[in-house]
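Trainee: coords below, sequence missing:
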């Protein structure tokens, strides 16, 4: 009989919590770097800040990949499929990608003509407000870059491991509607070209599935699937909004019938 695994397996929850702990440490380090941005010297200080962020993201991306590889190998051992396999670590995001992301996060810092129709409401805010908004955007974007490296380690290992058959998404009760919608889709076969989709601040993880195992949605994911199928699926083009409303109305409780 196939071994059953689900998106809420205890080991997956522990890995997700470990990655969240890593994200908290990353956020703390990002907050410390905030002092490098000098409001009176934006043009000279922001590039220095971006260089420092690159170093921090690289450090935490490597740690995320190591955590993910350890998790993958532990899951493989638990599957009792024999034959050793070392999960390859995904590369950290290249410096150009990190720099471009941070330039996006700080784009609203630069002075704009308030009378210019192209100036957005966010760009009209006082500099102190714009700095705070840029900090939040940068922290969430940096978290995604680091967490992606861990998720790519799991999905990449599953694609290379001949005894793996695919991977599935694990999302927490507090995940957003987008992540819960994707989690209801179950296992992705490794031959698929589908990548792990995530947003800034996303804490979802990927679960490897091996030969001799059968992936099943947890009770909470089955409830999300029911809500999506009943309230959102028939409405093409408006599915995510309707799913979000259904989640808000019904909460996260498992289906009782």
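Mentor: Okay, I see it. Computed from a predicted structure; not experimentally measured.
Trainee: Please make it C-alpha for all contacts and neighbour counts, starting now.
Mentor: Noted.
Trainee: Count the neighbours of residue 52 for me.
Mentor: Residues lying near residue 52 (other C-alpha atoms under 10 Å) number 14.
Trainee: Look up how far residue 48 lies from the nearest residue to it once chain neighbours are set aside.
Mentor: What sits nearest to residue 52 in space, not counting adjacent residues and going by C-alpha to C-alpha, 6 or more residues apart in numbering, is residue 33, at 7.4 Å. Residue 33 sits 10 Å away from residue 48, taking C-alpha to C-alpha, to the nearest Å as the criterion.
Trainee: where along the chain do the strands fall?
Mentor: Under the criterion DSSP state E, the chain carries strands at the ranges 3-6, 164-170, 187-189, 205-210, 213-216.
Trainee: Just give me the longest helix of this protein.
Mentor: Determined from DSSP state H, the single longest helix within the chain is helix 42-79.
Trainee: adding another structure so you can compare the two:
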């Protein structure tokens, strides 16, 4: 009996989380070896270690996403020859440096667990982002009409639920070269609901030729799913997005000028659904 696509989706999420937990284990082992060193020295060591430690997990994450994409493509009998590409980009030195500087702050008070929490969340995001990038990259290259959709978990935070309500984002020439959706092209907020510098508020969906600015926070379990247009999976994915969209509509707060107040909407969503 064939495994349903939704089961494969959740298995993909669990596989990525398993990789993240293994990375956390490696980080824990390293931290407890260096925890008594000066904070500045731990920071410098982390800058060097993070790329080497996280790199193999990012590669595995990308390979998992590429395999999943290939499986889904075969399941929908996509036509034409297409070679799915995996992720080859590792952790950049600038990224490693920024994470290390931010993560060691709790060590000033001797809080090794606090450092591990920060590092674990950051590396988990890298691992999931590697898989997300593979899906997004292949949807852009695939000659078949295919898009991708942010798939959040039930009970996710308000930020993820709001973005999941966008539905499938099509980025191929076969989809008229546009992004499907409504509203502004950015939320203009970060994971905590604060407005980003230069951000644009007033909507969660985009329509036209602008690309959506996807945001993910540390410890976010949202994954990106390829959505092949016209398939049963696409219909199911659309229904999933509609549920999040209904939650958004129920919690939406509008300013006096008629634009959506994103920060207030997130606050109302948290209150309505008792989530973060």
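Mentor: Happy to help now that I have it. These numbers come from a predicted model, not from an experiment.
Trainee: Superposing both, give me the TM-score.
Mentor: Aligned and superposed, the two chains score 0.79 in TM-score terms (TM-score structural alignment, normalised by the length of structure 1); 226 aligned residues with a C-alpha RMSD of 2.4 Å.
Trainee: quick revisit: could you export the strands of structure 1 as a markdown table, including mean neighbour count and distance to residue 155 of structure 1?
Mentor: Output for those, formatted as a markdown table (neighbours: other C-alpha atoms under 10 Å; distance: least, C-alpha to C-alpha, whole Å):
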| stretch | mean neighbour count | distance to residue 155 of structure 1 |
| --- | --- | --- |
| strand 3-6 | 16 | 16 |
| strand 164-170 | 24 | 7 |
| strand 187-189 | 19 | 10 |
| strand 205-210 | 27 | 7 |
| strand 213-216 | 17 | 15 |
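Trainee: can you tell me which of those comes nearest to residue 139 of structure 1?
Mentor: Closest to residue 139 of structure 1 of the strands of structure 1 is strand 205-210 (C-alpha to C-alpha; 18.8 Å).
Trainee: Out of the strands of structure 1, flag the one nearest residue 107 of structure 1.
Mentor: Shortest distance between residue 107 of structure 1 and the strands of structure 1, using C-alpha to C-alpha, is found for strand 205-210: 29.7 Å.
Trainee: what is the orientation angle of the closest one with helix 42-79?
Mentor: If you take axes from the mean of the first three to the mean of the last three C-alpha atoms, to 10 degrees, strand 205-210 of structure 1 sits at 30 degrees to helix 42-79.
Trainee: returning to what we had before: count of neighbours near the residue nearest to residue 52 of structure 1?
Mentor: Residues near residue 33 of structure 1, counting by other C-alpha under 10 Å, number 17.
Trainee: gap between the residue mapped onto it from structure 2 and residue 219 of structure 2?
Mentor: Following TM-score structural alignment, the counterpart assigned to residue 33 of structure 1 within structure 2 is residue 30. Applying C-alpha to C-alpha, the value for residue 30 of structure 2 to residue 219 of structure 2 is 20 Å.
Trainee: ok, now residue 243 of structure 2?
Mentor: Taking C-alpha to C-alpha, one finds residue 243 of structure 2 at 23 Å from residue 219 of structure 2.
Trainee: Please apply the same query to residue 146 of structure 2.
Mentor: 27 Å.
Trainee: Over to residue 49 of structure 2?
Mentor: Relative to residue 219 of structure 2, residue 49 of structure 2 is positioned 20 Å away (C-alpha to C-alpha).
Trainee: mind listing the helices in structure 2 by residue range?
Mentor: 5-34, 39-75, 93-103, 112-141, 158-164, 232-251, 262-273.
Trainee: and among these, the most buried is which?
Mentor: Highest mean neighbour count among the helices of structure 2 (mean count of other C-alpha atoms under 10 Å): helix 158-164, with a mean of 26.
Trainee: In structure 2, what stretch matches stretch 151-159 of structure 1?
Mentor: Stretch 151-159 of structure 1 maps onto residues 132-140 of structure 2, going by TM-score structural alignment.
Trainee: Average offset of the matching stretch relative to structure 1?
Mentor: Superposing on structure 1 and averaging over aligned pairs (mean C-alpha distance after the TM-score superposition for structure 1), stretch 132-140 of structure 2 comes out at 0.5 Å.
Trainee: what's that stretch in contact with?
Mentor: Residues from elsewhere that reach stretch 132-140 of structure 2 (C-alpha atoms under 8 Å, 6 or more residues apart in numbering): 62, 65-66, 69, 84-87, 146-148, 171-172, 223-226.
Trainee: With stretch 187-201 of structure 1 instead?
Mentor: Outside of stretch 187-201 of structure 1, the residues within contact range by C-alpha under 8 Å, 6+ apart are 140-144, 148, 151-152, 155, 158-159, 164-169, 179, 204, 206, 209, 215.
Trainee: and the most centrally placed residue in structure 1, what does it touch?
Mentor: Closest residue to the average C-alpha location of structure 1: residue 202 at 3.5 Å, with C-alpha atoms, centre = their mean. Residues near residue 202 of structure 1 by C-alpha under 8 Å, 6+ apart: 143-144, 175.
Trainee: Distance to residue 196 of structure 1 for these - can I get that in a markdown table?
Mentor: Output for those, formatted as a markdown table (distance: C-alpha to C-alpha, whole Å):
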| residue | distance to residue 196 of structure 1 |
| --- | --- |
| 143 | 15 |
| 144 | 12 |
| 175 | 15 |
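Trainee: so the longest helix of structure 1 versus helix 10-33, what angle?
Mentor: With the same axes, to 10 degrees applied, the angle from helix 42-79 of structure 1 to helix 10-33 works out at 170 degrees.
Trainee: so where in structure 2 does helix 42-79 of structure 1 end up aligned?
Mentor: The counterpart of helix 42-79 of structure 1 in structure 2, using TM-score structural alignment, spans residues 39-76.
Trainee: now that stretch: how far from the chain's centre is it?
Mentor: 14 Å (C-alpha atoms, centre = their mean, to the nearest Å).
Trainee: One more: stretch 19-27 of structure 1?
Mentor: Averaging C-alpha positions (C-alpha atoms, centre = their mean) puts stretch 19-27 of structure 1 12 Å from its chain's average.
Trainee: how far apart are it and its match in structure 2?
Mentor: By mean C-alpha distance after the TM-score superposition for structure 1, the fitted stretch 19-27 of structure 1 averages 1.2 Å away from its aligned residues in structure 2.
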